[in-house]
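In: prediction below, plus the sequence it came from.
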Amino acid sequence: MKKKLFIAGDSTAAQKSGEAKPETGWGEKFSCFLSSEIEVRNYAQNGRSTESFITEKRLDQIAKEIGPGDFLLIQFGHNDQKIDLPIGTMPYEDYQENLAQFVEVALAKNSFPLLLTSVTRRDNLPDGRLNPETLGDYPEAMIALGERLAVPVIDVYRLTQDYYQRLGMEETIKLHLHLSTGQHPNYPAGIADNTHFNDYGAHQIARIIAENIRLMEHPLSAYVRC
């Protein structure tokens, strides 16, 4: 029987509808880097924070399906930042409390939780540098929670910040949903989205995550193929 890998997260990881393409979540590409012994169940959804994911019973659904030896990847932050909305959370308060619920679900089923800090945005400062604070305190809050709970964390935020800096801001356009007027029927007026990925960008982010799992002492590393 295949082991299951669940992804809980927001739009940066989510499966996209045909109407949204070529926007692509990294979760759509993750199976490319895993052995055929793993079944990916991507529960990430557009616009969700830790708060709304739990409130909408999406975590409850994962709890019904996850079992011993399965894996739960947890990545939130982008929408938790929206503290002026009901979905928002404070990084060292309800954000950590909510993340702990995801961890508890996995551990209660004898499965393996893995926390992933948020992917960076392509966010330029006025001087052209990548904004090192574009996700605020949320990455550090997740890292602190992981240390407190003795749950492994991959600092995807730092990894993607470093990756973007190596590429340079012009090259990072190639990762994101940037289309000119008339280039794609789903976006007739064009789009310049510096948060969400195109097919190529999603593949690159999934690769970065998979490569770093492979380097960890984690049960999932045995199933990574990259």
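Out: Arrived safely, thanks for sending.
In: going by C-alpha atoms from here, please, whenever you check contacts or count neighbours.
Out: Will do.
In: quick one: residues contacting the residue of the chain positioned farthest from its centre.
Out: Using CA atoms, centre = their mean, the residue of the chain lying farthest from its centre is Gly182. It sits 29.8 Å away. When contacts are counted by CA atoms under 8 Å, 6 or more residues apart in numbering, Gly182 touches Pro188, Ala189, Gly190.
In: quick one: the helices in the protein?
Out: Ranges of helices within the chain are 26-29, 50-55, 58-65, 96-108, 138-149, 156-167, 169-172, 199-214, based on DSSP state H.
In: flag every buried residue along the longest one.
Out: Put plainly, it is helix 199-214. Buried residues in helix 199-214, counting neighbours by 16 or more other CA atoms under 10 Å, are found at 199-211, 213-214.
In: kindly report the same for the third one.
Out: Neighbour counts using 16+ other CA under 10 Å place Leu59, Ile62, Ala63 of helix 58-65 among the buried residues.
In: pipe those into JSON lines and attach distance to Gly18 per row.
Out: Below are the buried residues of helix 58-65 laid out as JSON lines (distance: CA to CA, whole Å):
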{"residue": "Leu59", "distance to Gly18": "25"}
{"residue": "Ile62", "distance to Gly18": "25"}
{"residue": "Ala63", "distance to Gly18": "28"}
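In: which of the residues you listed lies closest to Ala100?
Out: Ranked by distance to Ala100 (CA to CA), those are led by Leu59 at 11.8 Å.
In: contacting residues for the closest one?
Out: Contacts of Leu59 (CA under 8 Å, 6+ apart): Ala8, Phe53, Phe102.
In: with Lys174 instead?
Out: By CA under 8 Å, 6+ apart, Lys174 lies in contact with Asn198, Tyr200, Gly201.
In: would CSV of those residues with distance to Arg225 be doable?
Out: As requested, the contacts of Lys174 are exported to CSV (distance: CA to CA, whole Å):
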residue, distance to Arg225
Asn198, 22
Tyr200, 18
Gly201, 19
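In: nearest to Glu23 among these?
Out: Asn198 (4.7 Å).
In: that closest one touches Leu177, doesn't it?
Out: Yes. Taking contacts as CA atoms under 8 Å, Asn198 lies within contact range of Leu177: 5.1 Å.
In: joint contacts of those two?
Out: Pro22, Glu23.
In: okay if I get the contacts of Leu59 as CSV plus distance to Met169 and neighbour count?
Out: CSV is the format used below for the contacts of Leu59 (distance: CA to CA, whole Å; neighbours: other CA atoms under 10 Å):
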residue, distance to Met169, neighbour count
Ala8, 29, 27
Phe53, 32, 22
Phe102, 34, 23
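In: looking at those, which is nearest Glu28?
Out: For the contacts of Leu59, the nearest to Glu28 is Ala8 (12.5 Å; CA to CA).
In: next, the one to line up against it:
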Amino acid sequence: MSRMTVVTDTNRRHLLLGTAGALVTGVAGALGIPGDAFAAPSSTSARSAAATGTVYIASDSTAQSYSSGYYPQAGWGQKLSAYFTSNITVANRAIGGRSSRSFIEQGRLAAIHGVIRPGDYLFVQFGHNDATVGNAERYTPPADYKEYLRNDYIRATRALGATPVVVTPVSRRSYNASTGKFNVSFPAYVDAAKAVAREENAALVDLSAASRAYLDSIGAEASKAVFLWLAAGQYPNFPGGVQDDTHFQERGAVEMARLVSRAVAGLGLPLSGEVVSGAVR
């Protein structure tokens, strides 16, 4: 039985749609990453079922697809399809500079909801731009971010028969020399994403934890080859070089896409069976 609720938000109204029948139960454990990096609803039948359909990605510049004019800059979303069988299409709608709120306000989520179909998936990763306090267009307090995830990305997607997958914000190259570990990037947003996934029994990919574990394993210096650290004259598209601790060059995008797909393999969803074996290593 479905329910429909109208609530008021700043300068706009949300139509919140929820269907209890769309909820799945259980939680899958971690896949080789410390802590609760990967958690999701699970069932025996879901693990054995084949999946066909489309994975839509709603996210920011860390996931978006870049043209050849930006090479070697790349986002994990543009590399994700390599880790799924040909049964799965990846539609990367990630775009730079967007927060969970502005992605909605600009009609980008509505555009996805206009074409998403039962059996499809929506991967949602925000937090980087939500945290930009000085930018009124982007900034979204953690409490609001949590409710956007709950109402607009999780419940409204389920109401259309598709499956939302919450992805915590990928780590920045923020290294703590005193601990020898990478810092948690945007911890308030990481916590909010994990909490709402738990409360809504939604699939969760803790890319924050997975990416930090990977970066810890290679170290601060080697991580420059993951992020967009380029020497002057190294690439024609960046003639003056760049030292960017947020965005990825191709190697980093590939590694982050592998981590996402590796997590999906353990979610117990129909999609899990469509992850290629090379992703799980």
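Out: Right, received. Where do you want to start? From a predicted model like this one, the values you see are computed outputs, not experimental measurements.
In: nearest to Thr120 of structure 1, of the helices of structure 1?
Out: Across the helices of structure 1, closest to Thr120 of structure 1 is helix 156-167 (CA to CA), at 5.3 Å.
In: for the closest one, packing partners?
Out: helix 199-214 (3 or more CA pairs under 8 Å, 6 or more residues apart in numbering; DSSP states H and E).
In: okay, the helix it packs on sits on what stretch of structure 2?
Out: The alignment of helix 199-214 of structure 1 onto structure 2 (TM-score structural alignment) covers residues 250-265.
In: returning to that earlier point: can you tell me which of the contacts of Lys174 of structure 1 lies nearest to His218 of structure 1?
Out: Nearest member of the contacts of Lys174 of structure 1 to His218 of structure 1, counting by CA to CA, is Gly201, at 25.5 Å.
In: what's the match for Asp162 of structure 1 in structure 2?
Out: Match for Asp162 of structure 1 (TM-score structural alignment): Ala213.
In: and its match, how many neighbours?
Out: Residues lying near Ala213 of structure 2 (other CA atoms under 10 Å) number 18.
In: then Gln249 of structure 2?
Out: Gln249 of structure 2: 22 surrounding residues under other CA under 10 Å.
In: residues touching it, list them.
Out: Neighbour list for Gln249 of structure 2: Tyr71, Pro72, Gln73, Ala74, Gly75, Ala225, Val226, Phe227, Leu228, Trp229 [criterion: CA under 8 Å, 6+ apart].
In: name the nearest residue to it, ignoring sequence neighbours.
Out: Closest residue to Gln249 of structure 2 apart from its sequence neighbours, by CA to CA, 6 or more residues apart in numbering: Gln73 at 4.3 Å.
In: same thing with Arg155 of structure 2?
Out: Using CA to CA, 6+ apart, the closest residue to Arg155 of structure 2 is Gly18 (4.9 Å).
In: list the contacts for that neighbour?
Out: Ser2, Arg3, Met4, Arg155, Ala156, Arg158, Ala159 are the contacts of Gly18 of structure 2 under CA under 8 Å, 6+ apart.
In: quick check: the third one touching Leu16?
Out: Which is Met4 of structure 2. Yes. With contact defined as CA under 8 Å, Met4 of structure 2 counts as touching Leu16 (6.1 Å).
In: which one's more surrounded, the two?
Out: Between Met4 of structure 2 and Leu16, Leu16 has the larger neighbour count (other CA under 10 Å), namely 18 against 10.
In: dump the residue contacts of that one.
Out: Met4, Thr5, Val6, Val7, Asn151, Asp152, Arg155, Ala156.
In: quick one on the thing from earlier: Three-state assignment for the residue nearest to Arg155 of structure 2, please.
Out: Under DSSP: H, G, I helix; E, B strand; the rest coil, Gly18 of structure 2 falls in the strand class.
In: of the buried residues of helix 58-65 of structure 1, closest to Gly136 of structure 1?
Out: Leu59 (24.8 Å).
In: translate the closest one into the numbering of structure 2.
Out: Counting by TM-score structural alignment, the partner of Leu59 of structure 1 is Leu109.
In: any idea how far Val115 of structure 2 is from its match?
Out: Distance, Leu109 of structure 2 to Val115 of structure 2, using CA to CA, to the nearest Å: 10 Å.
In: repeat for Val167 of structure 2
Out: Using CA to CA, one gets 21 Å for the distance from Val167 of structure 2 to Val115 of structure 2.
In: same check on Leu16 of structure 2?
Out: Relative to Val115 of structure 2, and taking CA to CA, Leu16 of structure 2 is found at 18 Å.
In: what does Gly96 of structure 2 give?
Out: Counting by CA to CA - Gly96 of structure 2 and Val115 of structure 2 are separated by 21 Å.
In: who's in contact with Ser174 of structure 2?
Out: Phe182, Asn183, Val184, Ser185, Asp245.
In: what's the burial count for the aligned partner of the third one in structure 1?
Out: When you say that, I think you mean Val184 of structure 2. Under the alignment (TM-score structural alignment), Val184 of structure 2 maps onto Glu133 of structure 1. By other CA under 10 Å, the residues close to Glu133 of structure 1 number 12.
In: and what of Tyr187 of structure 1?
Out: Quick note: Tyr187 of structure 1 (other CA under 10 Å) scores 17 neighbours.
In: name the nearest residue to the equivalent of it over in structure 2, sequence neighbours excluded.
Out: Using TM-score structural alignment, the partner of Tyr187 of structure 1 in structure 2 is Phe238. Leaving aside its sequence neighbours, Phe238 of structure 2 sits nearest to Ala232 (CA to CA, 6+ apart; 7.2 Å).
In: and what of Thr132 of structure 2?
Out: Tyr139 is the one closest to Thr132 of structure 2 (CA to CA, 6+ apart), at 5.2 Å.
In: do the same with Ser208 of structure 2
Out: Using CA to CA, 6+ apart, the nearest residue to Ser208 of structure 2 is Val170, at 4.7 Å.
In: how about Pro113 of structure 1?
Out: Per CA to CA, 6+ apart, closest to Pro113 of structure 1 is Leu72, 4.7 Å.
In: equivalent analysis for Tyr153 of structure 2, please.
Out: Nearest residue to Tyr153 of structure 2 in three dimensions, chain neighbours excluded: Pro164, at 6.9 Å (CA to CA, 6+ apart).
In: corresponding residue for the one you found in structure 1?
Out: Using TM-score structural alignment, Pro164 of structure 2 pairs with Pro113 in structure 1.
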